[in-house]
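J.: I would like the atomic coordinates for the input below:
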Amino acid sequence: MGRAEERRARQRGGRRAAPKRHRSQPATGTTPTGPTTGTTPTGPATAPGGRASRSAKPAKPPKGRIRRLFTWKKMLGTFLGVCLLGIGGFIALYMYVDVPEGNPLASKQSNVYKYSDGTVLARVGRVNREMVDLSKVPKGVQHTFVAAENKSFYHDSGIDVKGLTRGLFNTVTGRGTQGGSTITQQYVKNYYLNQDQTVTRKLKEMVISLKVDRRLSKDDILAGYINTSYYGRNAYGIQAAAQAYYGTDASKLDVEQGAYLASLLQAPSQYDWAVAGPVGKKLVQQRWNYVLDNMVKQKWLDPAKRQTMKFTDIIPEDPKGMPGEEGQKGYLVQLANQQLVERLMATEGIKRSDAEAQVVDRGWTITLNIDKKKQAALEKAVKTQLTSKLNPKKRKVDDHIQAGAVSVDPNTGKIVAMYGGQDYFKHYYNNATRRDYQPASTFKPVILAAALEHDATTQDGKPINANTVYDGTSGRQAVDQGSKVGFGPPNEDHVNYGPITVQKAMNQSVNSVFAQMGIDVGMSKVMDTAKELGMDTEGMQAVPAQTLGSMGASPLEMAGIYATLDNHGYKVTPSIVKTAEQKDHQVKMSNPIGSQVISRTAADTVTSVLTGVVDDGTARKNVANNPLRSGQQVAGKTGTSDENKSAWFTGYTPDLVTSVGLFGEDMKKKAHVSMVGATGLLPPPGRVNGGTYPAEIWAAYTFGVTDRAKFDLNTTQGAAVAPTDTPSWTQTPSRTPSNTPSSEPPTSSTPSRTPSQTPSQTPSQTPSQTPTTGTPTTGQPTGGPSDDPLNPDGSLGFGQ
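T.: A predicted model of the protein is given here:
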């Protein structure tokens, strides 16, 4: 019996048969394997003592049903069968699907935008496209698009099998798209199909791409692609894009410009250099370099010439008077489109360029959260308080003043009003969303919020709260664990305050105090809190200089941060889109109100402290004492950046948060400039402080649209729940009890600015801390804020 027979016997559960032996076998000198007793060797051999021989193995059980079912022959047959079915199905699909008639204009429709009450705000829709023959596009520019999107374009079959397989898998599993399409596929999607992310559409795209690649030359396909793609700025096709971004024809583009336009296709709006934030600019430069480096690899560009290429300037957008976007409407439409694009990216897993192509001119009906009356009131406030006072013919600086504002309902997160600039056709940048100016001292409440949230302590171990005393000396070097950190910011006008409480330091916006506080808390914790509250901190360094608000931020961001404080620590992400729907497609927008990101006590304490800024600080003259105020309790913070290039007031009542920013901008030079002397303010100092025009705009708008309301605060600290110390200036005789701020306890008829120390202060406030009344050691004005003709808002600290 051979080995094969032995294995089969074991599989059947049998035993190996003993070999037949001749009687003469023992004579050979071999020893029989069985006992000499004459027993047959059919059973296992037994050694003396009854033990089984080690050479004999027990029989294996029969193979299981699963093992018999999944044999390699059956699996191979199944695989081949599936392949044959797939091939057959693809052949049938290839025979069934025809190349449709291309009609790229047919899918373009006007979008309708409505106010929150359903009345029409704007109808927007016009396709800006001019077809251009590929022969008029320089060869180097043609190569930029191939290098950016599909290096194998000139020798592929029209599809990328790996990319298509990945795309189908991601669509089926709900993971969105991961790119990988060839230029032919993208052209088919743009010209013959649509941007829908479905398995059916992708299969059609594959088949049509194969057929188009056989019917058309590569030049025809490339021409179709660059003429149908969307480049942002309402520009479809390379000719419209060349005009929009460089003010020239496609025939005159150079390789550097072509590389930028090719880069734009990945994320047109985000990569628009004229309005891109720091992240967008970084990404588009990386993409631009990627395109040129690929051209070198493909031997389409000389390496030496590549080293000399520089990123070229982009002209600002000049909207061509698109119907429905005049005045403020264009800014509202722009932000609505942006937020809808981001929502489509999140819910449908598509890339930005595809999402933008789905939104622009696609027949959407988009209802905004904008309140028609509040919008009109905000526009009127900016006009009466600022723009009507600007005279560019008389003062050059007046031509450089830009205003932006965002108003948010903190309980719902709805953007109820927004001011983006003088006119969308005259100033394309949306001042309400731009992030290229410093928020200055409006960032200080974030530092205090971080201190309270993290139970931070001073260098000598004392808890940081509204009554904590700091050294307010101008330029004082901040220290960390006894060592100087090389950072000592001056206060505005270099005023020294000496020992001063956190409440008073917030009222007067004392830089030296908050520089030290940021270090005490830990700048990484401060920036983490800023992110939690709603600031985009990507790329920002956690360094002491950020305590001055030296990062970039927009009125939209600051409104969201303060709305989160107003909403007792629950995250507010301001939203302008209420509903968005097409003929058979409705997008569910995300809830603007999120989870609690800081404790209610911390948020409410900051609010309480900020009421002191209004009633006893830099916003007293134009907010607390505003004749339009009718009992509304107000919290807020002024801000004035270095060199007076921006000025802010972000304030809130219990039911409305509004952030107003003024920015010095030279449009011709594309530069930030000082606003000193605007509207005829006389130097020195002639500054446009946060307590002047920003506060005046805020008050004229807010007090006209809000009712009398009080904050519901869960805190025992701050000006809203405990009267402050002796004021840092002498109260003027004109200050009568009838003007007592609403932040006073209702049971007291004594103004919060009484000369005496109130019993409500904590025991930690010892008599030895008498200097914390805020009287500066040098340079303190003797009159109140309204007494200083050169500084009428009471600004006493750099960066207010």
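
J.: can we go C-alpha only for contacts and neighbour counts from here?
T.: Noted.

J.: Show me what counts as buried in the strand or helix carrying Phe79.
T.: Here Phe79 sits within helix 72-96, counting by DSSP states H and E. Under the neighbour-count criterion of 16 or more other C-alpha atoms under 10 Å, helix 72-96 has Tyr94 buried.

J.: Next, count neighbours for Ser263.
T.: 27 (other C-alpha atoms under 10 Å).

J.: residues in contact with it?
T.: By C-alpha atoms under 8 Å, 6 or more residues apart in numbering, the contact set of Ser263 is 148, 284, 287-288, 291.

J.: Among these, which lie within helices?
T.: Secondary structure assignment (DSSP state H) places 148, 284, 287-288, 291 from the contacts of Ser263 within helices.

J.: Farthest-apart pair in those residues, please.
T.: The two members of the ones in helices among the contacts of Ser263 with the most space between them (C-alpha to C-alpha) are Ala148 and Val284, at 11.9 Å.

J.: want to put them side by side, so please do this one too:
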Amino acid sequence: MGRAEERRARQRGGHRAAPKRRRSTPEAGAAPTAGGTPAKGRIRRLFTWKKILGTFLGCCLLVILGLVGLYLYVDVPAGNPEAQQQSNVYKYSDGSLLARVGETNRESVDLSKVPKDVQHTFVAAENKSFYTDSGIDVKGLARGLFNTVTGRGTQGGSTITQQYVKNYYLNQDQTVTRKLKEMVISLKVDQKETKEHILAGYINTSYYGRNAYGIQAASQAYYQKDAQKLTVEQGAYLAALLQAPSQYDWAVASATSKRLVTARWNYVLDNMVKQHWLDPDKRQAMKFPVPKEPKGAPGEEGQKGYLVELANQQLEAQLMRQEGISRNDAVQQVIKRGWTITLNIDKKRQAALEKAVKAEVTGKLDPKSRKVDGDVQAGAVSVSPKTGRIVALYGGEDYLKHYYSNATRQDYQPASTFKPVILAAALEQNATTQDGKPINADTVYDGTSGRQVVDHGAKVGFGPPNEDHVDYGPITVQKAMNQSVNSVFAQMGVDVGMTKVMDTAKALGMDTSGMQAVPAQTLGSMGASPLEMAGIYATLANHGEKVTPTIVKSAEQRDRSVDMPDPVGGSVISRTAADSVTSVLTGVVDDGTAKVSVASNPLRQGRQVAGKTGTSDENKSAWFTGYTPDLVTSVGLFGENPKNHNQVTLKGAMGDGRIAGGGPPAKVWAAYTFGVSGKAKFDLNTTQGAAVEPTPSLTWSQTPSETPSRTPSSAPPSTTSTAPSRTPSRTPTETPSGTPSSTPSRTPTGEPTGDGEITPPENPLNPDED
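T.: All right, here's what the predicted structure looks like:
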């Protein structure tokens, strides 16, 4: 007896075989069919493993046959990248020509003229297996196809061969058809051409930013040398740039972008060490090669380059949103691709803004006599709050001389122009003071300079001084906004909650990424641009409905056009909160730090104006952001060393001593705005602030220990104001609960005002100091 038979005999011994189930007896719960066979049995027979396997193999065969057919059908086209480069035409809002940008900065070089180590930086950055692969990354391609089909955008992973094919033979469109063609052509190119030919084609057709196509143009643009003289460090930077050329350009990169490109640079060099292309000891000694200053292209002189740059950026951002493409692909689709881009820029207002800056700032600079005058940079953005259109922009002296746009730079503190955001947060959140009193324009705070901020009895370790260390004693929120009293708004920020303050800032349009919600932010210690501040104030002017300043009116390219998003969105704060802030800000103009430069300007002619001055720490920046009912404009002056671009003080510029926000920035604003704005009145839904009649009672946050010695009386409003002064008409009578000082710690030189306070001493060189 064989082993198998013995095993079956043992299994039978002592065990009864289970009776076979009748086929005709349906299982419990199974519905019998007409033929007596249960439905579940039919399903089992329908989906047998043999049929599933057969179906799968059949599908695989169809895919393979399809790919073979595609491979045979698709030919390698003739490369003609130069034909894809066409001039972009930029127009003013009225259709007249602003600029034509189209000369391609490209010069191909033989790979033998590029140092071997520099060649390796590109391989290490993009495709370590380049020298051994078949030209495609199957996983990356499958991922890209899936993301394209499902609308999830694009992802990296393409080989150098694929990127070369996309640059040289195809285009940047993100479609399934283009990706399949890319795969087939990449396979054929890899079989037909040498790796050296492909690598040369890749580095000679890629876009590096700064209007540079190809490694030779990039080498000149960033290091002012030929490609054959590049060092490994410099090559690694150029290789890192390809991931995001506009974002990673050191001259215009944000702090975050600088960290990212530095990390990318390190990644490239570390990969070279892993591939045994770079000695570890040499790698450790390498330092980041900061590139040289960029230069604008012909046709972009004056303000044109700044306008073109922002228009390109906004169009690229919209393409990224609409088509789910990467920033790099969006740049490739926009730069010199035959677009006709009409801007929202109003030619007359643009000319008026340039004239105002020249009259009040650049025309008064004399670097030969005053060295500090060579450090002054001006930037401004003007927006219609009802439409969100950027109608004028000033980016700097000249795009060919100062490549970095002062209108969009985010590296300077907005200082006290951030204070209205704190008040907006307080009103929107119905916030209360430490003793439970509602925060509004009439709330009285302790304006003692350096007063320690408290959070329910506990000191938070922050006590900012006021300008010139002036003690204001008990002071209303309205008056504190007028005089820009730091100690009041530092406490208010904690009363509201700094997280809520920063949330409001984000909702209004500030880029708060990477910012901490700490009390120091109440002084505007974060970075911001005139573009951002114009958007924030435009949202306030638009009664709380979000305004995203937009420079592109329309964009058309041959047979397609791009729909730009509506610059005006939904409500982000209530109308009452927004209008109340506007009402308070009219007091800054009529009775505060902007009075001399704005309220008293003879060109005002009864216009209602709201705004806020700002002067940063060490006087490195000075701002005025203000608005009439139909126009919002943010003006900033920035101290910048022209050699190393470090931030420096503005003190002494134009021979004016300290440069404050109520000085030159406010003068630029007034000279421009009063020449181009209408005379409409604010339509405000509020019962508080300087633009409405004062109410009879006041709310105290920290009540003084004694009644102020000088009884307030109503002061006459400014002769140029269109609204009454927001000055209390009676002495507060609430019982004091705290003991803040009501007497300034030093004797001011000014005369007492009608509200019982003493005006801080005026700067003899600049009476509008913030």
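
J.: Report the TM-score for the pair.
T.: Superposed pair, TM-score by TM-score structural alignment, normalised by the length of the second structure: 0.90. Supporting alignment: 728 aligned residues with a C-alpha RMSD of 2.8 Å.

J.: returning to that earlier point: quick one, which of Ala148 and Val284 of the first structure is more surrounded?
T.: Shown here are Ala148 of the first structure and Val284; by other C-alpha under 10 Å, Ala148 has more neighbours (25 against 22).

J.: To which residue of the second structure is that one aligned?
T.: Under the alignment (TM-score structural alignment), Ala148 of the first structure pairs with Ala125 of the second structure.

J.: One more: Thr702 of the first structure?
T.: Superposed on the second structure with TM-score structural alignment, Thr702 of the first structure falls opposite Thr673.

J.: ok, back up a step: got the ones in helices among the contacts of Ser263 of the first structure as a markdown table, with distance to Leu164 of the first structure columns?
T.: Below are those laid out as a markdown table (distance: C-alpha to C-alpha, whole Å):
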| residue | distance to Leu164 of the first structure |
| --- | --- |
| Ala148 | 18 |
| Val284 | 26 |
| Arg287 | 23 |
| Trp288 | 25 |
| Val291 | 22 |
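
J.: Looking at those, which one is closest to Pro741 of the first structure?
T.: Proximity of these to Pro741 of the first structure (C-alpha to C-alpha) peaks at Val284, which lies at 50.8 Å.

J.: what range in the first structure matches stretch 541-556 of the second structure?
T.: Under TM-score structural alignment, the match for stretch 541-556 of the second structure is residues 566-581.

J.: Need the distance between the two termini of that stretch.
T.: By C-alpha to C-alpha, to the nearest Å, the extent of stretch 566-581 of the first structure from end to end equals 32 Å.

J.: Read off where stretch 229-248 of the second structure ends up in the first structure.
T.: Matched against the first structure by TM-score structural alignment, stretch 229-248 of the second structure falls on residues 252-271.

J.: Buried residues in that stretch, which are they?
T.: For stretch 252-271 of the first structure, by 16+ other C-alpha under 10 Å, it's 253, 255-271.

J.: Quick one: residues contacting the spatially closest residue to the match of Ala148 of the first structure that is not a sequence neighbour.
T.: Among residues not flanking Ala125 of the second structure along the chain, Val268 sits closest, at 5.0 Å (C-alpha to C-alpha, 6 or more residues apart in numbering). Taking C-alpha under 8 Å, 6+ apart, we find Val268 of the second structure in contact with 121-122, 124-125, 236, 239-240.

J.: can you list those in JSON lines and add secondary structure and distance to Gly497 of the second structure?
T.: Compiled in JSON lines, those are given as follows (DSSP: H, G, I helix; E, B strand; the rest coil; distance: C-alpha to C-alpha, whole Å):
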{"residue": "Thr121", "secondary structure": "helix", "distance to Gly497 of the second structure": "49"}
{"residue": "Phe122", "secondary structure": "helix", "distance to Gly497 of the second structure": "48"}
{"residue": "Ala124", "secondary structure": "helix", "distance to Gly497 of the second structure": "48"}
{"residue": "Ala125", "secondary structure": "helix", "distance to Gly497 of the second structure": "45"}
{"residue": "Ala236", "secondary structure": "helix", "distance to Gly497 of the second structure": "45"}
{"residue": "Ala239", "secondary structure": "helix", "distance to Gly497 of the second structure": "45"}
{"residue": "Ala240", "secondary structure": "helix", "distance to Gly497 of the second structure": "41"}
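
J.: before we move on, back to that, number of nearby residues for the match of Thr702 of the first structure?
T.: Thr673 of the second structure, neighbours per other C-alpha under 10 Å, totals 25.
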